[in-house]
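>>> prediction below, plus the sequence it came from.
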Amino acid sequence: MRRFALLGAAGYIAPRHMRAIKETGNQLVSACDINDSVGVIDSLAPHSEFFTEFERFHDHACALKRQPGQALDFVSVCSPNHLHHAHIGAGLRLGCDVICEKPLVPTANQLDDLARTEQETGHRLWNILQLRHHQAIIDLKSRVQGGAVHKHEVDLTYITSRGKWYMQSWKGDPRKSFGVATNIGVHFYDMLHFVFGRLQRNVVHFADPLKTAGYLEYENARVRWFLSIDAKDLPEAVRGRQTTWRSITVDGREIEFSEGFTDLHTASYQAILDGKGYGIEDARHCVETVEAIRSAIPVTARDSEGHEFTSRLSRSA
């Protein structure tokens, strides 16, 4: 039984990590968040310690390290995106392996820094890249690799409606979330690389605080993509009935991956515990992709490269 701590326990994604810790037969020893709305701990790890100050959590972890058999083995990081780098570094220096939610960090330079911290501490950083464990994505990768080499035509659409609270939270602050493409899109870019190979071209056609769109060309695919947190972008056929719409088509064929989309953290944890998880170099491609998207100046889409939804949008300044 491995002993875990969790940073960011009050966040949206934290319960999936708590369940993964429990379902893999391990123990959540302590949790930390500045927000104390963490009642979910009662049903998943009722004996866990809880702290609202990182400094007190750190003292607690150091004290455990001095006691035989009580030291933490893992620190799971579910805190806001801009805190990942600091919290990962702290976990590694506490003598733990670290499991971090996406996006791992915002820049390739921070990846390099964490790689140095791994070397200094002898511990590993693992990233949750859950779509790599989705059977539909695994099957798609097998089809692409097993077929004739050519550029597949791909359209990726992900609309996940968010209320007014979103822009008032850290997620709506680009200094903390790093924007829509990074916060809700990074694991899709990882999936595209995982399936279609090396990225060759990266163009942005539209970007504002609520949505972004562009074109990615990989070794084996031409991808038109659109990401949004605006309910107004939902197709009329589903508007008012559902708040999220995901669609990936490959050569005109829909890839259904909605089922099981939210249930992959336990599979990710089990792979990590088995030594088969995804580390810094696995995450590098998607980190570099979103870093480039954030700094890109939107341009008018060329023929056949624009997502159909971008025709509704005015060009971003």
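Received the coordinates, thanks. Numbering: from 1, shown residues only.
>>> C-alpha only now, for contacts and for neighbours.
Noted.
>>> and the end-to-end length of stretch 45-59?
21 Å (C-alpha to C-alpha, to the nearest Å).
>>> what residues sit buried inside that stretch?
45, 48, 50-51, 57-58 (16 or more other C-alpha atoms under 10 Å).
>>> I'd like those laid out as TSV, including secondary structure and distance to Ser311.
Output for the buried residues of stretch 45-59, formatted as TSV (DSSP: H, G, I helix; E, B strand; the rest coil; distance: C-alpha to C-alpha, whole Å):
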residue	secondary structure	distance to Ser311
Ala45	coil	49
Ser48	coil	51
Phe50	strand	49
Phe51	strand	49
Phe57	helix	50
His58	helix	51
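>>> pasting the second one now:
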Amino acid sequence: MKKNFALIGAAGYIAPRHLRAIKDADSNLSVAFDINDSVGIMDSIFPQSEFFTEFERFYDFAHQLKRAPESALDYVSICTPNYLHHSHITAGLRLGADVICEKPLVPSPELLHDLLLVENETGKKVFTILQLRHHAAILALRDKVAKAPKDTKFDVELTYITSRGKWYAESWKGDDRKSFGVATNIGVHFYDMLHFIFGSLQENKVHYAGLNKAAGYLEYEHARVRWFLSIDANDLPDEVKGKKTTYRNIDISGEQLEFSEGFTDLHTVSYQEILAGRGYGLEDARHAVETVNVIRTASLSPIGVDVHPFVKRLVK
């Protein structure tokens, strides 16, 4: 039986993956919303869907759908800026639908607790997209770590530099009040991945925190991780500058984790798992939420042997 979806944030960067995942799940997009009207991609996927640029009109229409069982929404998918996630999630739950939201769900454990309260009030559930947990290379590494001797701790160096132009600072992503900072905005899926592979977090240090880059040290049950995240093209290694705008390197005790490929269908897989009753919920998101909350609020730790080598170029 086809499920009925609504989509909030239809003009966003990640929205096409959600549109295709809904289509691949043989489901129906009843209505979509975005304050921007650059949503022409809907013509090739869901041309008959209702669309609104005012939230009040969207919400009123979505609420009316509840009047008939065949039109009532089953799911509301959310692809909006980070700071709007909490409000849009609770709106979706109060429409009588389960919610699928991009990460970070919320910036703090307190707001995560509030979502749990609204789940209990409405009887509906929140699911998050943790697509790296479905990636074949990540699953293979997780299996390798699980088979290692119990006291094994891998030494991990995570470097991710994804260059952004001047537009970034003018967008919501460049406003820490809306994106919650670069470590949250581009790093949250890495922190979830590290927890998924290496177990519970035992230590969390921040060595550098700026508007366009951050770095620190995380220690898990089975890994010691030095991490560096940046949107500044000046941080690209010399061998990459002028050739690529992105540099991603994850070194695990001398071995490279290569997962550049295999992303195409991960949102579809995530939706399939959710619809099959195996989706990741609020408690699955908690670890990453707590991690980024500490990173965002922590005082800087002294530079020591656990610092990422790229930080040494920044601190004179």
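Happy to help now that I have it. Everything quoted here is computed from the prediction, not taken from an experiment.
>>> any idea which of the buried residues of stretch 45-59 of structure 1 is closest to Arg246 of structure 1?
For those, the closest approach to Arg246 of structure 1 (C-alpha to C-alpha) belongs to Ala45, at 32.5 Å.
>>> please name the nearest non-neighbouring residue to the counterpart of Asp232 of structure 2 in structure 1.
When structure 1 is aligned by TM-score structural alignment, Asp232 of structure 2 is paired with Asp230. Closest residue to Asp230 of structure 1 apart from its sequence neighbours, by C-alpha to C-alpha, 6 or more residues apart in numbering: Ser161 at 5.2 Å.
>>> which residues touch that neighbour?
Going by C-alpha atoms under 8 Å, 6 or more residues apart in numbering, Ser161 of structure 1 touches 228-231, 243-244.
>>> again, only this time at 6 Å
For Ser161 of structure 1, the contacting residues are 229-231, 243, by C-alpha atoms under 6 Å, 6 or more residues apart in numbering.
>>> buried ones among the residues you listed?
Buried among those (16+ other C-alpha under 10 Å): 229-231.
>>> save those residues as JSON lines, and put in secondary structure and distance to Ala10 of structure 1 too.
Output for those, formatted as JSON lines (three-state DSSP; distance: C-alpha to C-alpha, whole Å):
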{"residue": "Ile229", "secondary structure": "coil", "distance to Ala10 of structure 1": "21"}
{"residue": "Asp230", "secondary structure": "coil", "distance to Ala10 of structure 1": "24"}
{"residue": "Ala231", "secondary structure": "helix", "distance to Ala10 of structure 1": "25"}
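>>> returning to what we had before: roughly how far apart are the match of Asp232 of structure 2 and Pro209 of structure 1?
Distance from Asp230 of structure 1 to Pro209 of structure 1, by C-alpha to C-alpha: 10 Å.
>>> next one: Arg246 of structure 1
Here Arg246 of structure 1 is placed at a distance of 19 Å from Pro209 of structure 1 (C-alpha to C-alpha).
>>> which SS class is Arg17 of structure 2?
With DSSP: H, G, I helix; E, B strand; the rest coil as the basis, Arg17 of structure 2 sits in helix.
>>> let me redo that: Asp155 of structure 2
strand.
>>> that one and Ser253 touch, don't they?
Yes - in this structure Asp155 of structure 2 lies within contact range of Ser253 using C-alpha atoms under 6 Å: 5.0 Å.
>>> can you pull out the helices in the stretch 51-200 of structure 2?
Remark: helices assigned in the stretch 51-200 of structure 2 by DSSP state H, counting those that start in this stretch are 55-64, 85-94, 109-122, 136-147, 167-170, 176-179, 182-198.
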